[in-house]
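Novice: what follows is a protein structure lacking sequence information:
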């Protein structure tokens, strides 16, 4: 009898561990399909207005959420390129570009409801490199199998890499840090040197591999490309030729149904555009299928619930802000 009970306990524990492992591998729980809405974190010029949102029921037709939801108070007090990611505990994490130049870090805040943001801090990730010109477009990625957050951004360190056609103060490479709690951060390391100036990187998990969407920021290009890897830290291989027209940036990929929508900013033309793909190798122009609110800027598209959206709409309406 004791042997039978012992085996039963082992079987139950094994099932429990398997369940937990499956949850961690899947990452933060996604809302049920009928409860799903899509949000887009964004900002507007002149960059001090803080966090704004747009929403969509289907990933195709976007509307501005009234109101502002967080005013920047750290670094250069600029607010650009907001990236939002939800942890397995349900907490939302936000990082953003806090200055055009001079800051050797980025802004951070956290929220339980997307409306009220707390613990606003400056994260000095490039403090050890005093010649750093800038820290641009930090991007969050939750690495579910390892229960950690990877943060990737672009910085220029003059003279660190060959300049070719790039000015010494505008020759970027990608750097990263890792954290589990946004209190302790692993030492900053070089994330990727593709042999050209690169900014605006987003890691995308495509099962079974990963895609790195990024902007080739060299003077002849200034448009988006993709690379592929078996790990969220690379190495990145099979760098694809440019997939967008010149003067494009700020990619954000969102899985809707069986396809990925890759939103991006055509900044010279002052508009948002979109591509669709199933494999990040073949793309088709989907801009005519989309509607975007005027002034949408570089941010992150992500899944949320109808309750999340309702809270944002109520808070924005109560604040009486456009």
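Specialist: Cool, got the structure. Note that this is a predicted model, so its numbers are computed, not measured.
Novice: for the rest of this, base every contact and every neighbour count on C-alpha atoms.
Specialist: Will do.
Novice: show me where the stretch 201-322 of the chain has strands.
Specialist: 210-216, 223-229, 249-256, 259-266, 271-277, 283-285, 300-305 (DSSP state E, counting those that start in this stretch).
Novice: contact partners of the fifth one?
Specialist: Counting by C-alpha atoms under 8 Å, 6 or more residues apart in numbering, the neighbours of strand 271-277 from elsewhere in the structure are 259-266, 283-287, 290, 292, 294-297.
Novice: between strand 249-256 and that strand, find me the angle.
Specialist: 50 degrees (axes from the mean of the first three to the mean of the last three C-alpha atoms, to 10 degrees).
Novice: for comparison:
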């Protein structure tokens, strides 16, 4: 079945939802010339790290980071990716004392249960150091990936640690393939240095019976990975956040990754890619608002 890929992202200038579309899996064309699609209207009134996927109800659901310091994440839903419901805050860490942040939320629908598993990274410190949180060194904090389950993005299960390799990690992104889960995540140890040993994207494969670490697959420093499948390849995009550019690698098996040529709009920050059938009613309207469809 032919598919298209929809890139959701924010920019440094506009911490809000922006979209781009690709029909070949390699070149993404900005919707509305890169203009803002949705502005934050709740909490910090910003939408960082916007992530969109199809929920258990068949609708598009958007999750986003509610600023740097919050125990909740932004949520809204849409049928066409252009008009969105009223925004809400999901208190995913509201019951966990000492929560300092909820960053880069995403979700995937579990094949066995049909429920949406929301994942994000948080620091939990019941006894934080003195002074405002903005003065704290996040690189010295122990971030881990947390998760909860939902069927309707209203009722949430209690948050639990989903992944903690023993060192600080953020930006988990998941690709579900049959009965296995391929997860990319950022090693958040130490200070980011170009060419350093940390602050790189690692890949992990989990099946019902085993888990396997596949190693680091990007240079340092990189963050914000997103995984998607195009034809027979798995593609990963990632943010060279200190260098102001985007990178990509591809793989046929999740083990061996090679550099890939992918073009994204100027100014993209922490993007996520959703793949949907080309005949979905939302696609024609999106394409019409890009260079592909006439803009």
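Specialist: Arrived safely. Please read all numbers here as calculations on a predicted model, not as lab measurements.
Novice: can you calculate the TM-score here?
Specialist: After superposition, the two chains reach a TM-score (TM-score structural alignment, normalised by the length of the second structure) of 0.86; 273 aligned residues with a C-alpha RMSD of 2.3 Å.
Novice: picking up where we left off before, quick one: which of the strands of the stretch 201-322 of the first structure is nearest residue 92 of the first structure?
Specialist: Evaluated with C-alpha to C-alpha, those place strand 300-305 nearest to residue 92 of the first structure, the distance being 10.7 Å.
Novice: what helices or strands is the closest one leaning on?
Specialist: strand 36-42, strand 80-86, strand 249-256 (3 or more C-alpha pairs under 8 Å, 6 or more residues apart in numbering; DSSP states H and E).
Novice: chain neighbours aside, what residue packs nearest to residue 193 of the first structure?
Specialist: Sequence neighbours aside, residue 173 is the residue nearest to residue 193 of the first structure in space, at 5.8 Å (criterion: C-alpha to C-alpha, 6 or more residues apart in numbering).
Novice: so how far is residue 186 of the second structure from residue 220 of the second structure?
Specialist: 10 Å (C-alpha to C-alpha, to the nearest Å).
Novice: for these two, indicate the residue with more neighbours.
Specialist: Using other C-alpha atoms under 10 Å as the criterion, residue 220 of the second structure and residue 186 rank with residue 186 on top: 24 against 21.
Novice: identify the residues contacting the residue nearest to the more buried one when sequence neighbours are not counted.
Specialist: Spatial nearest neighbour of residue 186 of the second structure, chain neighbours left out: residue 201 (4.5 Å); criterion: C-alpha to C-alpha, 6+ apart. Contacts for residue 201 of the second structure (C-alpha under 8 Å, 6+ apart) come out as 184, 185, 186, 187, 216, 217, 218, 219, 222, 223, 225.
Novice: which position in the first structure pairs with the fourth one?
Specialist: Taking TM-score structural alignment as the alignment basis, one finds that residue 187 of the second structure is matched in the first structure by residue 216.
Novice: kindly report the same for the fifth one.
Specialist: Superposed on the first structure with TM-score structural alignment, residue 216 of the second structure falls opposite residue 242.
Novice: can you tell me the closest non-neighbouring residue to its match?
Specialist: Residue 242 of the first structure's closest residue in space is residue 225 (C-alpha to C-alpha, 6+ apart), at 4.7 Å.
Novice: roughly how far apart are that neighbour and residue 238 of the first structure?
Specialist: As judged by C-alpha to C-alpha, residue 225 of the first structure and residue 238 of the first structure stand 10 Å apart.
Novice: same thing with residue 222 of the first structure?
Specialist: With C-alpha to C-alpha as the criterion, residue 222 of the first structure and residue 238 of the first structure are 19 Å apart.
Novice: comparing these two, which residue is more hemmed in?
Specialist: residue 222 (20 against 9).
Novice: on that earlier part again, residue in the second structure matching the residue nearest to residue 193 of the first structure?
Specialist: In the second structure, residue 173 of the first structure lines up with residue 144, judged by TM-score structural alignment.
Novice: so what's that match up against?
Specialist: Counting by C-alpha under 8 Å, 6+ apart, residue 144 of the second structure touches 121, 122, 123, 161, 162, 163, 164, 167, 168, 169, 170.
Novice: just put the strands of the stretch 201-322 of the first structure in TSV and tack on distance to residue 92 of the first structure.
Specialist: Shown next, in TSV, are the strands of the stretch 201-322 of the first structure (distance: least, C-alpha to C-alpha, whole Å):
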stretch	distance to residue 92 of the first structure
strand 210-216	22
strand 223-229	27
strand 249-256	17
strand 259-266	21
strand 271-277	25
strand 283-285	31
strand 300-305	11
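Novice: one step back: mean neighbour count, the helices and strands packed on strand 300-305 of the first structure: which tops it?
Specialist: Among those, judged by mean count of other C-alpha atoms under 10 Å, the one packed with the most neighbours on average is strand 80-86 (a mean of 26).
Novice: distance of residue 286 of the second structure relative to residue 243 of the second structure?
Specialist: According to C-alpha to C-alpha, residue 286 of the second structure and residue 243 of the second structure sit 30 Å apart.
Novice: which one's more surrounded, the two?
Specialist: Using other C-alpha under 10 Å, the more surrounded residue of residue 286 of the second structure and residue 243 is residue 286, with 21 against 10.
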